[in-house]
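Participant: sequence and predicted structure, then a few things I'm wondering about:
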Amino acid sequence: MNAINELSGVTADNWMAICPLADIVPDTGVCALLNGRHVAVFRVGDAAPRVYAIDNVDPNAGASVLSRGLVGSIGERIVVASPIYKQHFDLASGECLEAPEHSVATWPARVFADMVWVAL
């Protein structure tokens, strides 16, 4: 088992390197194409950055835009606001706060060796 697997128990075959952490501006997202799927990858914070990965397709608009949304918080939840209809998606759970039936998928994301990794 390699070091990236020891972080979460996900097998080596599942982890994909996305980009260097420094390529994502703090409190923004980028879109990555992983196995034909559009995945929004977010960096939250600067000093102790956290990364999140959710489906990039906004289920309300049907457009691949969530990586371009505004990152913020509602209470204790870190969210992204869709740039089209402004629904808020919890970055940890994928839940749509305004309409839970429109929630999005999430995937494990980690920073390892200054790279952002996502497991599908």
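Facilitator: Everything's here; your move.

Participant: hey, let's count contacts and neighbours off CA atoms from now on
Facilitator: Will do.

Participant: OK, contacts around residue 18?
Facilitator: 32, 115-118 (C-alpha atoms under 8 Å, 6 or more residues apart in numbering).

Participant: rerun that using 10 Å as the cut-off
Facilitator: 30-34, 41, 109, 111, 115-118 (C-alpha atoms under 10 Å, 6 or more residues apart in numbering).

Participant: here's the one I want to compare it with:
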Amino acid sequence: MCALADLEPLWGEAARVGGRQVALWRLDASTVLAADHRDPRTGACVLARGILGSRGGAVTVASPLHKEVYDLADGRCLSGPGPVLPVHPVRVADGRVLVGLPPGKGAAAH
């Protein structure tokens, strides 16, 4: 996907992985989280510009459009009934960020 050093801590970045737009957030020296960049409620590609936060120990992102809050571990909407945000597994190896996508949604980026 990219070098870990390319990601600024606590800031979202968007990237294209296998034809899909993905948002990445670097939390600390070795933790990166990934989800679809597309807001599941509106369809707009804006989530990399969402606001990182936490709720009950969960790392969250709030959509910049309607402020729905999503758990970045499982994609649940924590603001009430709402669509799930697809989240993706991330691995950091040798200073590189690797994002996995489900089959049929684009190939894993290495």
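Facilitator: That came through fine. Since the model is a prediction, treat every value here as computed from it, not as a measurement.

Participant: what's the TM-score here?
Facilitator: Once superposed, the chains reach a TM-score of 0.84 (TM-score structural alignment, normalised by the length of structure 2), with 101 aligned residues with a C-alpha RMSD of 1.3 Å.

Participant: ok so, going back, filter the contacts of residue 18 of structure 1 to the buried ones?
Facilitator: 30-32, 41, 109, 111, 116-118 (16 or more other C-alpha atoms under 10 Å).

Participant: so of those, which ones are in strands?
Facilitator: 30-32, 41, 109, 111, 116-118 (DSSP state E).

Participant: OK, contacts around the aligned partner of residue 61 of structure 1 in structure 2?
Facilitator: Following TM-score structural alignment, the counterpart assigned to residue 61 of structure 1 within structure 2 is residue 42. Listed by C-alpha under 10 Å, 6+ apart, the contact set of residue 42 of structure 2 reads 63, 65-66.

Participant: now residue 42 of structure 2, what's its secondary structure?
Facilitator: Following DSSP: H, G, I helix; E, B strand; the rest coil, residue 42 of structure 2 is assigned to coil.

Participant: could you measure from it over to residue 81 of structure 2?
Facilitator: As for residue 42 of structure 2, its distance to residue 81 of structure 2 is 14 Å (criterion: C-alpha to C-alpha, to the nearest Å).

Participant: distance of residue 96 of structure 1 from residue 89 of structure 1?
Facilitator: 4 Å.

Participant: are there residues contacting both of those two? Which ones?
Facilitator: 58, 79-81, 102-104.

Participant: nearest to residue 20 of structure 1, of those?
Facilitator: Of all these, the one with the least separation from residue 20 of structure 1 (C-alpha to C-alpha) is residue 80, at 21.3 Å.

Participant: just the element for that closest one, please.
Facilitator: strand 77-81 (DSSP states H and E).

Participant: report the buried residues of that strand.
Facilitator: 78-81.

Participant: before we move on, what about stretch 59-69 of structure 1?
Facilitator: 59, 64-69.

Participant: do you know how far the aligned partner of residue 117 of structure 1 in structure 2 is from residue 78 of structure 2?
Facilitator: Under the alignment defined by TM-score structural alignment, residue 117 of structure 1 corresponds to residue 98 in structure 2. Distance of residue 98 of structure 2 to residue 78 of structure 2, computed by C-alpha to C-alpha: 27 Å.

Participant: just residue 16 of structure 2 next, same as before
Facilitator: The value you get for residue 16 of structure 2 to residue 78 of structure 2, if C-alpha to C-alpha is used, is 26 Å.

Participant: skipping its backbone neighbours, what lies nearest residue 49 of structure 2 in space?
Facilitator: residue 12 (5.9 Å; C-alpha to C-alpha, 6 or more residues apart in numbering).
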